[in-house]
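# Give me coordinates for this.
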Amino acid sequence: MKLKVSGSGKHAFARVLARCPQCGKEAVFENVGERDTGIGNNFVCGQRKCPNPNCSGHLFVVLNSGKLIASYPAITLDFDTENIPKRIKETFEEALNCLAANCYIASAIMVRRTLEEVCEDKKAKGNNLKAKIKDLESKIVLPAELLEAMDELRLLGNDAAHIEAKQYDQITEIELDVAIEITKEIMKALYQYTNLLGKLRALKNGNA
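This next block holds a predicted model:
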């Protein structure tokens, strides 16, 4: 994102409510310095600090008319990593980082790579991702809608990964938001629901 500086001046701090890119906590960030800096056309730049005492992470912010429009580190979508295998977690986090940086093609490729990691983790076999997803149907219990969604996500990433694909440069943020939400649901169903049920049963046994 390019910001054109057409002026300079001190501005009162604007309230910044955001999810910390370092610790993941949603909070109103603390101000750093004496004031924010205006650069013209209602754009204001400044520094903030995460109020979580276990984090205190630094954040550069850019606001326009008081609205947060950019930050560094970039603020990614929320993602519950509990019980997600390490390689799958890291791959999907890269997809989120690419999306936050507006790198939509790269994000789509990493969403597809996440599905490949899931298939590998579940020992699905096949010569390509389509065959592996088909084999996966016999190894896991997922609603038919989520299995169908996996195949749709495979096509999205496949287009992004090949330069000759007709639609590779037309991937939108909205399309990726949906793809990422579906991928989250797939991972919840495969790795987190059973763990959540185990916690519930442990609580019931403790009260028995």
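
# okay, CA-based contacts and neighbour counts for the rest of this
Noted.

# Determine how far whichever strand or helix holds V44 lies from the middle of the whole chain.
Element membership of V44, judged by DSSP states H and E, is strand 43-49. Its chain's average C-alpha position is 23 Å from that of strand 43-49, according to CA atoms, centre = their mean, to the nearest Å.

# here's the other one to compare against:
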Amino acid sequence: MFGFGRKKTVGKRGEPLPESHDGPPDSANPSGLCPRCEKQSSFDFVGSLPLTFDGGYIVSRDGPNVPTFHEQATVMLCRNCHQGIAIIEEQWTGEHRSIERKGGGISSWKGFHWWPLVGATLHKAVPVTVASAYHEAALALSANCPRAAAAMARRTLEAIAVDRGETTGTLAQRLANMSTKGLLHPTLSDWSREVRLIGNTGAHFDPINDVSPNDARQLIDFIRELAKYIYVLPFELNERRAAKP
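Predicted structure coming up:
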């Protein structure tokens, strides 16, 4: 329960390895998925600066009073790609954000925004036209604009259809053609229709059927998997074959 006696993962030289963590790093957990290289890594702390002050002060006997803050910007360095990332963090006390002033516990800093954006880039095998539209969708989602994210997810799907040779007809017709040609697995084809429909909702005003952040996140996650299926897996297979003697 408390982690006593827990075995640590070590590398070939006996060095401690970071615990697997699906999310990006922050001061509370300086290991995880690097937003730049998208590899599991540990991170070195570079420094932090206060961002949002809460009106309080730490009274000092020997110097000026120090204003307290509940948000900070932290920079860390990935040990895998040796590149820096920026994290916007908020202070937590126990299980609550410190600004809520609820309960007590250990103080920690947890991230809620990362730069570069997590999952905002696609593999080098993905065409620029597709990757660019996807990047805008991810940017919109990170800015809490789910309708814009859904609309750009739909545009990404259109870019994929054009890249696969489907340049005429409605998007629905293009997706149907791709499915008929075997370019889309039936499950992917069904999901593509969801992207098209929710993307339409995001692009046009509809007071009843709006786009939630979760809708937009699922669409972007799907687009990422679709790009992997269409572009990345064939690319990696060809590289593997080329590497064989």
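
# re earlier: give me the mean distance between the strand holding V44 of the first structure and the second structure.
Its aligned residues in the second structure lie a mean 2.6 Å from strand 43-49 of the first structure after superposition (mean CA distance after the TM-score superposition for the first structure).

# For that strand, which helices and strands make contact with it?
Packed against strand 43-49 of the first structure by the contact rule (3 or more CA pairs under 8 Å, 6 or more residues apart in numbering; DSSP states H and E) you find strand 30-40, strand 58-64.

# Compare those and give me the one nearest I88 of the first structure.
strand 58-64 (27.1 Å; CA to CA).

# And the closest one, what's buried?
58-59, 61-63 (16 or more other CA atoms under 10 Å).

# Specify which member of the residues you listed is nearest to N42 of the first structure.
L63 (8.0 Å).

# now the strands for the second structure?
Assigned by DSSP state E, the second structure shows strands spanning 31-33, 40-58, 66-78, 84-93, 96-97, 107-115.

# What range does the fifth one cover in the first structure?
With the alignment judged by TM-score structural alignment, no segment of the first structure is matched to strand 96-97 of the second structure.

# next one: that strand to chain centre, how far?
For strand 96-97 of the second structure, the distance to the chain centre is 23 Å (CA atoms, centre = their mean).

# Stretch 116-125 of the second structure too?
Using CA atoms, centre = their mean, the offset of stretch 116-125 of the second structure from its chain centre is 8 Å.

# try stretch 205-221 of the second structure
Relative to the chain's own centre, stretch 205-221 of the second structure is displaced by 17 Å; criterion: CA atoms, centre = their mean.

# From R79 of the second structure, how far off is Q40 of the second structure?
10 Å (CA to CA, to the nearest Å).

# what about these two, which has more around it?
Between Q40 of the second structure and R79, counted using other CA atoms under 10 Å, the more crowded position is Q40 (23 against 15).

# Look at the closest residue to that one other than its chain neighbours and say how many residues are nearby.
When the adjacent residues along the chain are set aside, Q40 of the second structure lies closest to L33, with 4.6 Å between them (CA to CA, 6 or more residues apart in numbering). Per other CA under 10 Å, the neighbour tally for L33 of the second structure reads 21.
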